[in-house]
Every structure is written in C-alpha cells, then in structure tokens.
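[1] how would this look folded up:
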Amino acid sequence: MASQSLSFKGVTDADQVNRITTALMMLDGVDSVEVGRHGAEVEGRVRREALVKAIEALGLSIEVK
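    Now for the predicted structure:
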C-alpha cells in the first residue's frame, strides 16, 4: 500500500478538517486518511493530483502543497 503526505496552509477549524477527511475518503483507491490542520497522511493507491483536486473542489481557502 502506498502512502502520501500533503501539507496544508489555511485550515482553521475542525469543520474544515472533517470536510477534507470526507472528500479524501470518498476517492477510489483511498484506504485510510489522517487529516490535521497542517496536513494529511493518505494510505492507498490514488494519484496525488486526485487528492489535491478533491480538496480544491471543496472551495475552501486552503493552499495544498
């Protein structure tokens, strides 16, 4: 199983963390996700671009690295 890390800038509250967690878990190939205010650890077979797009689609003012 592959592991990927994402860094965030601009996550301000638990609601945003929950929305990001849900968006990432809904992607095909994602087995598990741990999300915090400063980033996420994703386990599974999914492309990084798909992870970033899922977060950007939420329309939050978050910078993903």
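
[2] going forward, measure contacts between C-alpha atoms and count neighbours the same way
    Will do.

[3] Quick check: the closest residue to residue 45 other than its chain neighbours vs residue 62, distance?
    Ranked by C-alpha to C-alpha, 6 or more residues apart in numbering and with sequence neighbours excluded, the top spatial neighbour of residue 45 is residue 29, at 4.8 Å. Going from residue 29 to residue 62 by C-alpha to C-alpha, to the nearest Å gives 23 Å.

[4] Now show me the structure for the sequence below, then we'll compare the two:
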Amino acid sequence: MARINLTLKGVSTPEDLNRVTTALMMVNGVDTVDIGLEWAEIEGRVSREALIKAVASLKAGYSAQ
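    Predicted coordinates:
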C-alpha cells in the first residue's frame, strides 16, 4: 500500500473538505483519506494522477498537486 501526499488549493470550508474527501474516496484503490485545508494524505493502490483528476473533476475551483 502506497501513501500519497497532495497539496490542495481552494479548499476553505468544512463542506469543501467533505466534497474533496468524498471524491478521493470514490477513486478505485483508495483505502484511507486524511485531509486538511491545504493537504491530503491518501493510502491505497492508486496513482497520483487519478487523485489529482478526481479533485479537478469537482469543478469547484479546487486543485491538487
């Protein structure tokens, strides 16, 4: 199981945190998500690119890198 750390931008409210957490948990292979306003730590068998795309797919001004 890999651990991937992402830097988040545009996340500022509890609702934003819930949306991003849900999007990340929906990615196939994700086991756990720990998230803050400026970061996310994901564990599982998943690619960094898939996680970044999941955040961008919300089209709510969030970005991850």
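
[5] what about the residue nearest to residue 45 of structure 1, how many neighbours?
    Residue 29 of structure 1 has 14 neighbouring residues, counting by other C-alpha atoms under 10 Å.

[6] Just confirm it contacts residue 48, I think it does.
    No. Counting by C-alpha atoms under 8 Å, residue 29 of structure 1 stays clear of residue 48, with 11.4 Å between them.

[7] Same question for the strand ranked longest in structure 2: list its buried residues.
    Scanning structure 2 for the longest strand, with DSSP state E as the assignment, gives strand 2-9. Residues of strand 2-9 of structure 2 classed as buried: 4, 5, 6, 8 (neighbour count, 16 or more other C-alpha atoms under 10 Å).

[8] Number of residues surrounding residue 65 of structure 1?
    The burial count for residue 65 of structure 1: 10, using other C-alpha under 10 Å.

[9] OK, contacts around it?
    Residues counted as contacts of residue 65 of structure 1 (C-alpha atoms under 8 Å, 6 or more residues apart in numbering) are 6, 7, 8.

[10] Go again with 10 Å.
    Neighbouring residues of residue 65 of structure 1 by C-alpha atoms under 10 Å, 6 or more residues apart in numbering: 5, 6, 7, 8, 9, 39, 52.
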